[in-house]
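**Q** dropping the sequence and predicted coords here.
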Amino acid sequence: MTEEQINDMFKQGFDCGQVVLSALSSKLDIDEEMAKRVSACFGGGMFSGQTCGAVTGSYMAIGLKNGHCDANTPEIKSKMIELMSDFNDKFLEKYPSTCCKEMLGHDISNPDEMEVILEKGLLTNFCPKVVLNAIEILNEII
């Protein structure tokens, strides 16, 4: 996936978590529609500037590929936690935080600050890079 393709998805109304999860849907054995639906509430840090949607989408991908679903499977859970930690380490090598408003320097849930985000072009210049980096990290670790 390219930054241009990511921007195209943003223009279609999809958010960072949806782009990440749907980009990996075939690798996760789910269809793109399901990927977009399950991750729909996670864009813009859950639309409150909290954990970046690219990060939450990545956690969903890690869980879908490596999550534990049977009782008493600590080895599977440990592997999943290890992968999440690996993702976080690699992500934090590139960005100072996993929090949307800290990364953007503005709170996406505040209408006045959202205007600044749009004026600065962060959603079209910065966020696609974050999404692309998250996808690249996931492709390395899962």
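**A** Great, that's in hand. Numbering: from 1, shown residues only.
**Q** for the rest of this, base every contact and every neighbour count on C-alpha atoms.
**A** OK.
**Q** report the buried residues of the lengthiest helix in the chain.
**A** For the chain, the longest helix by residue count, based on DSSP state H, is helix 74-94. Buried positions in helix 74-94, judged by neighbour count with 16 or more other CA atoms under 10 Å: 77, 80-81, 83-84, 87-88, 90-91.
**Q** residue ranges for the strands of the protein, please.
**A** For the chain, applying DSSP state E gives no strands.
**Q** where exactly do the helices run in it?
**A** Secondary structure of the chain, counting by DSSP H: helices at 3-11, 16-23, 25-28, 32-38, 43-44, 53-66, 74-94, 100-104, 111-119, 122-125, 127-141.
**Q** adding another structure so you can compare the two:
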Amino acid sequence: MKPNLDSEETRSGKINVLLADDIKKTQPEMAMALFRKGYNCAQSVFLAFCDQCGMEFETATRLSSSFGAGMGRLREVCGGVTGMFMVVGLLYGYYDPDDQTKKTEHYQRIQYLASQFEEKNHSIICSELLGLEKGKDSPVPELRTEAYYKNRPCEALIGSAAEILRNYIKEQK
């Protein structure tokens, strides 16, 4: 079941996540809308699928909060890709550390998804996707202004990751 996006429940009180009509959006559209609401790239993808993972919205938000901007603004693996991997881990991941077959299958799955994203977007590395020099960025996130959204490909990259993931999940059924 999708989270009630017009509800205002959280652990300590209230949070307005999205408008009620956003519930009808596809997961890629939902991920992009979440990004526009201020969630980071990893959160945006992960939250668009948290209902399928059986995870409560606030827990999913907190769990994925460290992985935005290429992992805490380190500009490494794109947060959208990381969000995709988190969902796949919850849905199809292994749990027995001695099961080499399941580990191999899961790593193949992750490499396949990474290659799908890279094929569409030419990289899975945040700094490369944004045309930035390698290396960590200031820990202070940029303010989300219209100029920010206009100058960054992040929203489209998040949509791309969510679309790849949605298609992958459909193929597994």
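**A** That came through, no problem. Treat the numbers as computed from the prediction; the structure is a model and nothing was measured.
**Q** what does the superposition give as a TM-score?
**A** Aligned and superposed, the two chains score 0.81 in TM-score terms (TM-score structural alignment, normalised by the length of structure 1); 136 aligned residues with a CA RMSD of 2.5 Å.
**Q** before we move on, back to that, tabulate the buried residues of helix 74-94 of structure 1 (CSV), appending distance to Asn66 of structure 1.
**A** Shown next, in CSV, are these (distance: CA to CA, whole Å):
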residue, distance to Asn66 of structure 1
Lys77, 8
Met80, 6
Ile81, 9
Leu83, 8
Met84, 10
Phe87, 13
Asn88, 16
Lys90, 18
Phe91, 19
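**Q** picking up where we left off before, please identify the most buried of the helices of structure 1.
**A** Highest mean neighbour count among these (mean count of other CA atoms under 10 Å): helix 16-23, with a mean of 29.
**Q** in structure 2, which residue range corresponds to that one?
**A** Helix 16-23 of structure 1 corresponds to residues 41-48 in structure 2, going by TM-score structural alignment.
**Q** swap in stretch 73-91 of structure 1?
**A** Taking TM-score structural alignment as the measure, structure 2 aligns residues 99-117 with stretch 73-91 of structure 1.
**Q** for the residue of structure 2 most remote from its centre, give its distance to Ser127 of structure 2.
**A** No residue in structure 2 sits farther from the centre than Asp98, which is 28.6 Å out by CA atoms, centre = their mean. For Asp98 of structure 2, the distance to Ser127 of structure 2 equals 35 Å [CA to CA, to the nearest Å].
**Q** quick one: map Met60 of structure 1 onto structure 2.
**A** Under the alignment (TM-score structural alignment), Met60 of structure 1 pairs with Met86 in structure 2.
**Q** check contacts around the spatially closest residue to that match that is not a sequence neighbour.
**A** Once flanking residues are discounted, Met86 of structure 2 sits nearest to Phe46: 7.0 Å by CA to CA, 6 or more residues apart in numbering. By CA atoms under 8 Å, 6 or more residues apart in numbering, Phe46 of structure 2 lies in contact with 31, 60-61, 64, 83-84, 86-87.
**Q** Phe14 of structure 1 now?
**A** 36, 40.
**Q** now do the match of stretch 73-91 of structure 1: everything it contacts.
**A** In contact with stretch 99-117 of structure 2 (CA under 8 Å, 6+ apart) are residues 81, 85, 88-89, 92-94, 97, 123-124, 160-161, 164-165.
**Q** same thing but 10 Å
**A** With CA atoms under 10 Å, 6 or more residues apart in numbering as the test, stretch 99-117 of structure 2 has contacts from 77, 80-82, 84-86, 88-89, 92-97, 118-119, 121-124, 157, 160-165, 168.
**Q** and which of the buried residues of helix 74-94 of structure 1 is nearest to Gly13 of structure 1?
**A** If you rank the buried residues of helix 74-94 of structure 1 by distance to Gly13 of structure 1 using CA to CA, Phe91 comes first, at 24.6 Å.
**Q** residues touching the residue nearest the centre of structure 1, list them.
**A** Nearest to the mean C-alpha position of structure 1, counting by CA atoms, centre = their mean, stands Ala54 at 1.4 Å. Each residue near Ala54 of structure 1 by CA under 10 Å, 6+ apart is listed here: 15-21, 39, 42-45, 60, 98, 100, 127-128, 130-135.
**Q** now the residue farthest from the centre of structure 2: how far from Leu90 of structure 2?
**A** Taking CA to CA, one finds Asp98 of structure 2 at 18 Å from Leu90 of structure 2.
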